[in-house]
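Chemist: here's my sequence, what's the structure:
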Amino acid sequence: MMPTLFVTDWSGKEHVVEGRAGTSVMESIRSAGIDDLAAICGGCCSCATCHVYVDAEWLAKLPEQEEDEYELVSDTSVYKETSRLSCQLPVSDALDGLRLTIAPEDG
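Modeler: Here you go, the predicted structure:
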């Protein structure tokens, strides 16, 4: 069974996305054809264009945020306490049902 991710885009539409173990949440969102997630650096944790807001109840289930990810995401004008970079979230069965919203563009 593949984990199901619920992704809300900029227009407020919720997409049901099948996650693939061994990939990142970012890759699953891009594979689903959701263009609001730019992911310009391709998952190298260097651009913050895969910024998402994770529903609060999921935060404790995610891997701890590394310092470089925190610095990138917290420097954006749209930062929230639930902000993460989707390239830094590996898809696993533990994330089945994960709900997140694509953050608006910075600036």
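
Chemist: rest of the way, CA atoms for contacts and neighbours
Modeler: Noted.

Chemist: hang on, Ser77 packs against Pro104?
Modeler: No: using Cα atoms under 8 Å, Ser77 is not in contact with Pro104; the gap is 9.6 Å.

Chemist: how near is the spatially most central residue of the chain to Leu100?
Modeler: In the chain, the C-alpha nearest the mean C-alpha coordinate belongs to Ser86, at 2.8 Å (Cα atoms, centre = their mean). Relative to Leu100, Ser86 is positioned 9 Å away (Cα to Cα, to the nearest Å).

Chemist: between the two, what contacts are shared?
Modeler: Val52 (Cα atoms under 8 Å, 6 or more residues apart in numbering).

Chemist: neighbours around the spatially closest residue to His51 that is not a sequence neighbour, how many?
Modeler: Spatially, and ignoring its direct neighbours in sequence, His51 is nearest to Leu85 (4.6 Å; Cα to Cα, 6 or more residues apart in numbering). Neighbour count of Leu85, defined by other Cα atoms under 10 Å: 28.

Chemist: could you also give me the structure for this second sequence? I'd like to compare it with the first:
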Amino acid sequence: MEDVTIYITDRDGVKHKVEAPTDMAMNLMEVVRSYELAPEGTIGVCGGMAMCASCQCYVENNVELNPMEDDEDAMLAEAFNVKENSRLSCQIPITESLQNLEITLAPEY
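Modeler: As a prediction, the model looks like this:
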């Protein structure tokens, strides 16, 4: 499989169906940026280093994700609008297991 379908609800509540390549070593934040689903400069401010939480999202369905690492857990402990289903999209690599993943972008502030 080369692409997976992901459903992303932007900060305005609009749901987008996107195709994400599994063969380009991308992460979920990069997919959001490539489809311009958040205003430039409002997502992935730290460049995907798990240091700012600007790419926080809420995982809305039961899809197998990679385990959360310590850096991501620590950043979410300091972030705003954190929920039990929060993840940093920069820490979620695009893999075949993300087929039909549904996420909602967390509020900017």
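
Chemist: how about the residue nearest to the centre of the first structure, what's its match in the second structure?
Modeler: Superposed on the second structure with TM-score structural alignment, Ser86 of the first structure falls opposite Ser89.

Chemist: just to revisit the earlier point, who has more neighbours out of Ser77 and Pro104 of the first structure?
Modeler: Each of Ser77 of the first structure and Pro104 has its neighbours counted (other Cα under 10 Å); Pro104 has more, 18 against 11.

Chemist: gap between stretch 70-87 of the first structure and the chain center?
Modeler: The chain centre lies 10 Å from the centre of stretch 70-87 of the first structure; the measure is Cα atoms, centre = their mean, to the nearest Å.

Chemist: actually stretch 90-108 of the second structure, sorry about that
Modeler: For stretch 90-108 of the second structure, the distance to the chain centre is 4 Å (Cα atoms, centre = their mean).

Chemist: other residues contacting it?
Modeler: 1, 3-11, 20-22, 25-30, 42, 44, 48-50, 54-66, 68, 72, 81.

Chemist: mind checking which of these are buried?
Modeler: Burial by neighbour count, 16 or more other Cα atoms under 10 Å: within these this picks out 3-11, 20-22, 26-30, 44, 48, 50, 54-59, 65, 72.

Chemist: just the ones in helices from those residues, please.
Modeler: Leu28, Met29, Glu30, Glu72 (DSSP state H).

Chemist: what's the most distant pair in the residues you listed?
Modeler: The most widely separated members of those, counting by Cα to Cα, are Glu30 and Glu72 (16.5 Å).

Chemist: what ranges do the strands span in the first structure?
Modeler: 4-8, 14-18, 51-54, 83-85, 99-102 (DSSP state E).

Chemist: those into CSV, with extra columns for distance to Asp35 of the first structure?
Modeler: Formatted as CSV, those follow (distance: least, Cα to Cα, whole Å):
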stretch, distance to Asp35 of the first structure
strand 4-8, 12
strand 14-18, 12
strand 51-54, 13
strand 83-85, 16
strand 99-102, 10
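
Chemist: kind regards, and thank you for your time.
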